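K.L.:
Just a sequence and a predicted model for now, questions to come.
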Amino acid sequence: MTETRTHLHTVLTDLADVVGGVGDDQWRTRTPCSEFDVDALVDHVAGWSTTFATGYADPEGRAPGGPTAVEGDRAAAIRTAADRMDEALAAGAAQRPLSLGGAAMPGEMALSMILWEYQVHGWDLATALGRPWSPDPEGLEASLAFAPMMLTDDYQGEGKPFAARVPVAADAPALDRLVAISGRDPHWSA
């Protein structure tokens, strides 16, 4: 759990740097996450990171059922959420369930899901903007072990939350394999 926590904090602070570097002319740029342009994806990652931080910081593990509306500097909001979540996790918050609007999941499972989500959405955003994205290989391998448990047939494919898996070589880089299993083409370009 400590390693997952550390990987997540790094991914979120790296993501905040990417968000902070979005140029005025880039907000409507499309992303590999086909339902979001850059602006909508930034709203998504800032809002959900704030929601997850709220849940982990709450003594009962309760979070809102959806993304929190973030006004103002969304990069700063992601950094604040990263620090708040890290502090709560260091105090043992992953040992209790995380409840999102009434639906609860084990805290450690939620932590693995959040790491995976932000590794992939960080790639979505960085790729759309032509920026580098290189999460720690150990964290990527942990997400590669975790993601298939979440990406069942109920969640992946036409009309579902995740696009179908994209075939890649078994020896492809870990980040390519992770985005491909998450329904993105690792060779996507704007």
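P.N.:
Happy to help now that I have it.

K.L.:
CA only for contacts and neighbour counts going forward, please
P.N.:
Noted.

K.L.:
So Gly122 sits against Thr13, correct?
P.N.:
No. Taking contacts as CA atoms under 8 Å, Gly122 lies outside contact range of Thr13: 10.4 Å.

K.L.:
Look at these two and report which has more neighbours.
P.N.:
Legend: neighbour count by other CA atoms under 10 Å for Gly122 and Thr13, higher for Gly122 (26 against 19).

K.L.:
Could you measure from that one over to Ser112?
P.N.:
Applying CA to CA, to the nearest Å, the value for Gly122 to Ser112 is 15 Å.

K.L.:
tell me which residues in the longest helix seen in the chain are buried?
P.N.:
Secondary structure of the chain per DSSP state H: the longest helix is helix 107-129. Of the residues in helix 107-129, 107-108, 110-129 count as buried by neighbour count, 16 or more other CA atoms under 10 Å.

K.L.:
Next up, a structure to set beside the first:
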Amino acid sequence: MDNTTHTTRHIEIDYADGSPLAADDPRGAMARSMQAARAVIAHVDATNAENSTPCTEWNALQLAQHLVAVFERAAAGPTDQVIDDMAILADVAIDDLTDAALASARLVHANWSTDAAMTEPIDVPWGTLPGAAVIGVYAGETIVHTWDLAVAIGVDLNWPEADVAVHHEMSKIGIPESPRDEFMPFDPVVRPGADAPMIEHLVGWQGRDVDRWRVA
């Protein structure tokens, strides 16, 4: 389904949660990215579930299911679960998406509540990294896929700008501009105009066609 022209719905999110975490603690970034994702997931319904998305292999419903799965994978990090064995798409019906996203977000908060989780090595599909790096990557993945879902269903929102800027810099380090082949499954870098919002610079670095998908 070609849905590059959208009816825009704006979401205004209050990211001030009174968290005692330091400003640069990636658990805070993960919390804010999940806030954004949950707000967008709440707008997935029968009228837009089959919309195409920037992730060409998934429609809007599947992308929402993937976001829930990202939460579940993030929650598994400090546990004995093998993340590589976990599903890419959560087995969640459309009417249950909002509740599933909330439940898995709460599990993320619970499992990452101790500072020890930030230094322990964690096995993830892309290697073994300290917890702080792992939760930071999942925060970045969540915010990028939230943009994917938002533009697919015609939602506009305020983004956690400081987090997005950090994710952009980390993407430039972790996802080189070239080569991008079967070992680096990202489309070529897309550079929006200099005055484009930071979220478009982030998703453009990860190969999204921001001009095509920009919410009107």
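P.N.:
Cool, got the structure. A quick note: this is a predicted structure, and the numbers were derived from the prediction, not measured.

K.L.:
Report the aligned residue range of structure 2 for the next helix or strand after the longest helix of structure 1.
P.N.:
On the C-terminal side of helix 107-129 of structure 1, the closest following helix or strand by DSSP states H and E is helix 137-150. Mapped onto structure 2 using TM-score structural alignment, helix 137-150 of structure 1 spans residues 161-174.

K.L.:
mind listing what the most centrally placed residue in structure 2 touches?
P.N.:
For structure 2, Thr142 is the residue whose C-alpha lies nearest the centre (CA atoms, centre = their mean; 1.3 Å). By CA atoms under 8 Å, 6 or more residues apart in numbering, the contact list for Thr142 of structure 2 reads 30, 33-34, 37, 67, 70.

K.L.:
And it, what's its match in structure 1?
P.N.:
So, by TM-score structural alignment, Thr142 of structure 2 is matched to Tyr118.

K.L.:
which residue lines up with Ala133 of structure 2 in structure 1?
P.N.:
In structure 1, Ala133 of structure 2 lands on Met109 (TM-score structural alignment).

K.L.:
what's the answer for Glu120 of structure 2, then?
P.N.:
With TM-score structural alignment as the criterion, Glu120 of structure 2 matches Arg96.

K.L.:
Surely that match is in contact with Ala110?
P.N.:
No. Under the criterion of CA under 8 Å, Arg96 of structure 1 makes no contact with Ala110, lying 10.3 Å away.

K.L.:
Need the overlap of contacts for these two.
P.N.:
Counting by CA under 8 Å, 6+ apart, Arg96 of structure 1 and Ala110 have no shared contacts at all.

K.L.:
Skip the chain neighbours and tell me the closest residue to the match of Glu120 of structure 2.
P.N.:
Here the nearest residue to Arg96 of structure 1 in space, its sequence neighbours aside, is Gly107; by CA to CA, 6 or more residues apart in numbering that works out to 5.3 Å.

K.L.:
Run through the residues that contact that neighbour.
P.N.:
Per CA under 8 Å, 6+ apart, neighbours of Gly107 of structure 1: 93-98.

K.L.:
list the ones among the residues you listed that structure 2 also has?
P.N.:
Checked against structure 2 using both residues aligned by TM-score structural alignment, their matches' CA atoms under 8 Å, those keep these contacts: 93-98.

K.L.:
so which of those residues is the most crowded?
P.N.:
The kept ones among the contacts of Gly107 of structure 1, ranked by neighbours (other CA under 10 Å): first place Leu98, 28 neighbours.

K.L.:
give me every residue that touches the closest residue to Leu157 of structure 2 other than its chain neighbours.
P.N.:
Nearest-residue entry for Leu157 of structure 2: Ile11, 4.6 Å, with adjacent residues in sequence omitted and distances by CA to CA, 6+ apart. Neighbouring residues of Ile11 of structure 2 by CA under 8 Å, 6+ apart: 39, 155-158.

K.L.:
returning to that earlier point: how near is the match of Ala133 of structure 2 to Thr54 of structure 1?
P.N.:
In terms of CA to CA, Met109 of structure 1 sits 17 Å off from Thr54 of structure 1.

K.L.:
What is the burial count for the aligned residue in structure 1 for Ala36 of structure 2?
P.N.:
Correspondence of Ala36 of structure 2 to structure 1, assessed by TM-score structural alignment: Asp14. By other CA under 10 Å, the residues close to Asp14 of structure 1 number 20.

K.L.:
about what we covered before: of all the kept ones among the contacts of Gly107 of structure 1, which comes closest to Val70 of structure 1?
P.N.:
Val70 of structure 1 has its nearest neighbour among these in Leu98, at 20.9 Å by CA to CA.
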